[in-house]
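Undergrad: Fold the stuff below for me.
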Amino acid sequence: MLLLYLGYILFLVPIPSASQPPAALQLLQFRNSLPETSKSLLQWNQTTSSSAHCSWPGVSCYSNETDFRVEKLELKGYGLSGVLEDSYSFLCEVPHLVLVDLSGNNFGGSIPAVLGNCSQLIDVNLNSNHLSGPIPPYVFKPGKLLALNLGSNKLSGMIPAEVGQCKRLEFLSLEKNSLSGQIPSQLFSIQSLRYLYLTLNKLNGTLPDLPSRCSLLELQLPENSFHGPLPSSISNCHDLLVLNASSNHLGGVIEQDIFKGLMQLERLSLDHNKFEGQIPMSFWSLRNLTRLVLWNNSFSGRIPEDIRQLDQLVRLDLSINNLTGPIPASVSYLRNLEIMYLDKNKLSGPLPPGIGNCTSLVDIILRENNISGFIPPEICGLRNLEYLMLNHNQIEGPIPHCIDSLISLQVFSILGNRMTGRIPPGITKLANLTQLILSLNKLEGEIPSDLGKNIPGLFILDLKGNQFTGEIPSAACSGSRLWHFILDDNKFTGGFPTEIIKCKSLIRFSLKNNRLQGSIPNDMGNSSSIEYFNIRGNMFEGTIPMRISFQAQYQRNLGSFKIL
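TA: Here you go, the predicted structure:
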């Protein structure tokens, strides 16, 4: 029986033999060095055939060749585990193997010491494992290596200066680790380097100069602790497509012409730094730019009319700066623009009517500026618009009557302006609306009685601090998703909105300082979700149901009523 059992085990686990092709022999040794749970994940069968190993999962051989040499080993996401250093040496012995992809597994331990000796490899991907410790300098021994991906591990220590020995290196990813210290100047001096990813580490110091013959296409540096200026040598990277240095401590005034030679640039992100002064004029000549993200700096000055040259722009985010002056009329040329974030600046003047030509716009966020004038009716041509947030400006006049043309609108907020007039009846047709925030204006008149009836997703209705009159619309919770129902400080009349208070999703309910009267009904349905209930400053009489009085977090806002 014991002999039968041993035979069964030997049948399950292929034992390498000298009669097998050299490539198959080394691959099986790699497999057999793994923990038992990982061996079962690699369905590689023992063979004496010269070509069978080319059909093993994850194994690719050179095409159009008769000697069946292994070219690639791609085991991404197989769920393999173990100490990689105990197994990797077998892969180095696979003749002619040029690509190893072990990303998305559970390998632990340190970077294999033998990696630098695998001189035939040109592409190594160990991304998304659990490798830890420092990067050994010998990983970067001179060789044929073109691409090395060590991202999303637990590596620590400094980037070895020996990285500069990889003169052919084109791709290097060390992102999402815990690397510290400065970027060695030898790294930026690799003239062949095209893609560099250092995102989300603990790197610091100033950025080194780039070589005069810079080949970089993509430079990702965000979420580190770099300080000092952008190196002027960035202008040497004439083919650069992406530059992301967001969430660092970079600062100072950026040289006006520093981006003059980067005419291929498509994405530029310098947000969450300490840059100041005017936005360099050379930014506005980057005609291929699709993404310009500079939020949370201290940039000052005006947005120039030259912005019209960025006609490929999709995302513009200049929020949380000190920009002044009007929004330039030439934004009307940005026909591809989808995102416009200019909030928390000191912009003034009216909204340019030409914004209606930007028919790709999805988000317009202009809150906390000094924008004045009317909302131009041309804005109603933006049928893709989902977010229109104009909070805390000095906008006057009525809500455009054509607002029902904004068929995609989800959030409409004009909180804290000087707007007048009535709510247009067409607003009730905005079926995708989730937030309607009109508070702290000078709006008046009655609310459309069917407000909410055709808006199933409405979860915030905030009309406080206006001069609205008439009865409270009873259909506001028709979609049973209403969270916040805030109508404070108006002139509403009529009785208590029983249909609203029965809304099971309601969390915040406030009607204070109106002219409502009558009694509060005893049967108010299931109001167990309410956390805030305020009806002070009305003319209600009688008693308040115990359910409401004890469920509300702020009982002092119930007024002087008896509890039933």
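
Undergrad: C-alpha from now on. contacts and neighbour counts both.
TA: OK.

Undergrad: Which of the three states applies to residue 193?
TA: coil (DSSP: H, G, I helix; E, B strand; the rest coil).

Undergrad: Residue 250 now?
TA: Three-state assignment for residue 250 (three-state DSSP): strand.

Undergrad: again with residue 364
TA: Under three-state DSSP, residue 364 falls in the strand class.

Undergrad: what sits against it?
TA: Residues near residue 364 by Cα atoms under 8 Å, 6 or more residues apart in numbering: 339-341, 385, 387-389.

Undergrad: redo that, cut-off 6 Å
TA: 340, 387-388 (Cα atoms under 6 Å, 6 or more residues apart in numbering).

Undergrad: do the same with residue 279
TA: Taking Cα under 6 Å, 6+ apart, one finds nothing in contact with residue 279.

Undergrad: How about residue 420?
TA: 397-398, 442-443.

Undergrad: Would you do the same for the sequence below? I want to compare the two.
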Amino acid sequence: MSLIYVDFSFNNFTGSIPHFQHSKNLIYLDFSHNGLTGPLSSKHFEGLSEIVNIDLMSNLLSGRIPQSLFSLPSLQKLVLSNNKFDGQVDEYLNVSASQMDTLDLSSNRLNGPIPEYFFEFPKLNVLLLSSNSFSGRIQFESLQKLKNLTRFELSHNNLSVDVSSSSSAFSFFPKITILKMASCQLQKFPDLRTQSSMIHLDLSDNGIRGEIPNWIWSVGNGNLVHLNLSHNFLDGLEKPYTIPTSLSVLDLHSNQLHGELPIGVAPALDAMYLDYSNNVFNSSIPFDLGSYAPYASFLSLSKNSFTGTIPESICNTSYLQVLDLSKNKLSGILPSCLFSNLGILGVLNLGENQINGNIPDSFSSNCALKTLDLSRNFFDGKIPKSLINCSSLEVLNVGSNKIVDTFPCLLENLSSLRVLVLQSNQFHGELHCGNANHSWPNLQIIDIASNKFSGKLSPKCFLNWKGMIFGEDTVQPVQHIREHPRNNWTSEND
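TA: Below you'll find the model as predicted:
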């Protein structure tokens, strides 16, 4: 009996792809997400005039892609992504009668120029070529040949895209929904003003300079969901502008943007991911930031020059999982609601600022923090007792502050704690806790350099510790504990 439908996806098959010459009526073939190896040849699919779908993604297939695959008369979907195919794709193929709708060759090792016939498939809807080593130069206006194209991905190759054609040419472009051209050596924005259906735009890691044009916020008729302009040389936003409330991802990090933080106006954004880091913003953080992005799960303003205090409105972002305000010039005291209101916050990084006062003793009973970095500020007082509520804490860094306290034995039974940095404070007293054999079960790194610890130093206290830093830039294994002149302990073996 001749096979018609074959779906062996998501298994652990190894070896090579079988031949299907005797299955002339085969329509659907899916071997995706296995461990298949070896090359493909034209004989694998010879005579399969009825086949519509071939999906071999996420295997270990290698060698060149046979040209005959592209000329199967009924083939609509060819997915070969996430393999090890290499070499050039052959040119000079007549595809005028092709039924190809989806062509996915992404995440392979293909090189050389992109064949011109890739832009001549009459029914092509999806063309995915990202993460290869394609080289050469292509004209952006080539896309207008693909009248049905809705998704085009070309990111992370070794080629350049020329977008210098006049804007009038782009009025005849297909209505693209998803456009990804990261790392394509773009020098300016392609003119996308006529793109009324676009929801996802990635132009990151290019050489685009100047201002972000205000028309970009109207792409997709104001329904843009994902915008990534990171890793360019953008220095401002053309005014007037209105950031669409539809945005779920806005990534502007690693540019040269300055002045005030660009935020939207009421109603609030639907954004879940906001990254403004590594720019030169030098204003205060807007007092209503939390109201502007109440649904954000990731918010980073790090590596800028923001001044002033952390606004209490940040506590209105009850969905936050990552908040990074590090490496700025923020000052004042922390709003106590930061620890009491943000129940699902997993990462909080406030390092390298000028924040002062006590660390609020307001960590909620459902604290979800895994990483807390308060280093290189002016915090004083003690380690708050409510920190014990953070039962998932893995990294605690309070180094380079003005904390005056004894060794934080209250944390000794946190089974998740792996990194503890206390260096360059005014911790004092003896460096041990009771019941030492059962404490600090998973601690791997501890840095207590430049404090005022004293007394006897017993190796029994550190049976479970994997590594220690007692002095500046010196990591010592437990069995080689040594004295450091900035602390005042003595070895129990002396």
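
Undergrad: quick one: the helices in the stretch 351-500 of structure 1?
TA: All helices of the stretch 351-500 of structure 1, identified by DSSP state H, counting those that start in this stretch, fall at 498-501.

Undergrad: Next, count neighbours for the counterpart of residue 458 of structure 1 in structure 2.
TA: By TM-score structural alignment, residue 458 of structure 1 lines up with residue 443 in structure 2. Neighbour count of residue 443 of structure 2, defined by other Cα atoms under 10 Å: 23.

Undergrad: Hmm, residue 443 of structure 2 is touching residue 465, no?
TA: Yes - counting by Cα atoms under 6 Å, residue 443 of structure 2 does reach residue 465; the two are 5.3 Å apart.

Undergrad: what are the ranges of the helices in structure 2?
TA: Taking DSSP state H as the test, the helices found in structure 2 are 289-292, 337-340.

Undergrad: Switch the ones you listed over to JSON lines; also include mean neighbour count.
TA: As requested, the helices of structure 2 are exported to JSON lines (neighbours: other Cα atoms under 10 Å):
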{"stretch": "helix 289-292", "mean neighbour count": "21"}
{"stretch": "helix 337-340", "mean neighbour count": "20"}
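
Undergrad: and the residue mapped onto residue 136 of structure 2 from structure 1, how far is that from residue 376 of structure 1?
TA: Aligned by TM-score structural alignment, residue 136 of structure 2 pairs with residue 157 of structure 1. Distance, residue 157 of structure 1 to residue 376 of structure 1, by Cα to Cα, to the nearest Å: 56 Å.

Undergrad: go on, residue 359 of structure 1?
TA: From residue 359 of structure 1 across to residue 376 of structure 1, the span is 14 Å (Cα to Cα).

Undergrad: Who has more neighbours out of the two?
TA: Shown here are residue 359 of structure 1 and residue 376; by other Cα under 10 Å, residue 359 has more neighbours (20 against 17).

Undergrad: Could you find the counterpart of that one in structure 2?
TA: The alignment partner of residue 359 of structure 1 in structure 2, by TM-score structural alignment, is residue 343.

Undergrad: how about that match, what does it touch?
TA: For residue 343 of structure 2, the contact set (Cα under 6 Å, 6+ apart) comprises residue 367.

Undergrad: could you redo the last one with a cut-off of 10 Å?
TA: Taking Cα atoms under 10 Å, 6 or more residues apart in numbering, we find residue 343 of structure 2 in contact with 315, 318-321, 363-369.

Undergrad: Filter those residues down to the buried ones and hand me the ChimeraX line.
TA: The ChimeraX selection below is limited to those of the contacts of residue 343 of structure 2 classed as buried (16 or more other Cα atoms under 10 Å):
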select :315,318,319,320,321,363,364,367,368,369
